[in-house]
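> mind looking at a prediction? Sequence and model below.
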Amino acid sequence: MTKLTESQSQAIEAAAFRRLLNHLDNNKQVQNIELMLLADFCRNCLSRWYMEEANAQGHDVTDAQAREVVYKMPYSQWKENHQLPATDEQMAAFNAKKEAKNK
């Protein structure tokens, strides 16, 4: 592999992040609870990480602004149009996973 400069590496990482956001946007049927159960992160995690990194670098980014970057629309609109209620089974699995982490 070619040795990348820090700038080149950051550009590639940014492009990969944009592809991930586009992939999630193109697969709105995939619910956050499903992502949490399978991958231990969701769109909200991505938006929180985005906000935390922006703030760490001195940029005043709110939770709502970060979520709009990730969801490509206001979070309230995404929830209204795309989010389904979690099933009892999904919530039980989520709570069991969370409990196992805390042990």
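Looks like it arrived, so ask away.

> okay, CA-based contacts and neighbour counts for the rest of this
Noted.

> I'd like to know how many residues surround E89.
9 (other Cα atoms under 10 Å).

> where's it, which helix or strand?
helix 88-101 (DSSP states H and E).

> can you give me the buried ones in that helix?
Neighbour-count burial for helix 88-101 flags F94 (criterion: 16 or more other Cα atoms under 10 Å).

> tell me which residues are up against it.
The contact list for helix 88-101 (Cα atoms under 8 Å, 6 or more residues apart in numbering) reads 33-34, 36-37.

> the protein: helices as residue ranges?
6-25, 32-39, 43-56, 63-71, 75-82, 88-101 (DSSP state H).

> packed most tightly, which of those would that be?
Sort the helices of the chain by mean neighbour count, taking mean count of other Cα atoms under 10 Å, and helix 63-71 sits at the top with a mean of 19.

> how far is that one from where the chain is centred?
Distance, stretch centre to chain centre, for helix 63-71: 9 Å (Cα atoms, centre = their mean, to the nearest Å).

> before we go on, here's another structure to hold up against the first:
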Amino acid sequence: MAIDDKTRTELEAAVFRRLVEHLRSRNDVQNIELMNLAGFCRNCLSNWLKEEAEAKGAAMSKDESREAVYGMAYETWKSTYQGTATPEQLAAMKKAHSGH
């Protein structure tokens, strides 16, 4: 399928927005579960968003990028939805993502 760069960018942006909305609706899925299964989490997405904004010369704070992904202040999300990681989850994270 041949598509032009503008259309590709629009499609990729739509997919990103859809992924973010999906993650917002699945607040039962913990970040550590995402990290252990997929190698990235909501925080990764927010960090990548901030990095790309800065690469384009747009100022974006860590709090702003996290709110863009979480749909609310990060501390609010944590206190409302984040559970305590199990010893098994922590061990899996340490093994798979020692540098994260």
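Nice, I can see it. Keep in mind that what you see is a predicted model, and the values were worked out from it rather than measured.

> closest to the centroid, which residue in the second structure?
For the second structure, the residue nearest the mean C-alpha position is R42 (2.3 Å; Cα atoms, centre = their mean).

> would you agree it is in contact with N31?
Yes. With contact defined as Cα atoms under 8 Å, R42 of the second structure reaches N31; the gap is 6.4 Å.

> can you list residues touching both of the two?
The contact sets of R42 of the second structure and N31 do not overlap (Cα under 8 Å, 6+ apart).

> contact partners for M35 of the second structure?
Contacts for M35 of the second structure (Cα under 8 Å, 6+ apart) come out as 41, 93, 97.

> same check, this time on L49 of the second structure
S65.

> what sits closest to Q82 of the second structure if chain neighbours are left out?
Q30 (6.5 Å; Cα to Cα, 6 or more residues apart in numbering).

> what lines up with that neighbour in the first structure?
Using TM-score structural alignment, the partner of Q30 of the second structure in the first structure is Q31.

> re the thing from before, between the contacts of helix 88-101 of the first structure, which is closest to R48 of the first structure?
Nearest to R48 of the first structure among the contacts of helix 88-101 of the first structure: M36, at 14.2 Å, using Cα to Cα.

> picking up where we left off before, any idea what the residue nearest to the centre of the second structure aligns with in the first structure?
Applying TM-score structural alignment, one finds that R42 of the second structure aligns to R43 in the first structure.

> and that match, how far from E80 of the first structure?
15 Å (Cα to Cα, to the nearest Å).

> kindly report the same for E52 of the first structure.
In this view, E52 of the first structure and E80 of the first structure are 26 Å apart by Cα to Cα.

> ok, S47 of the first structure next?
For S47 of the first structure, the distance to E80 of the first structure (Cα to Cα) stands at 18 Å.
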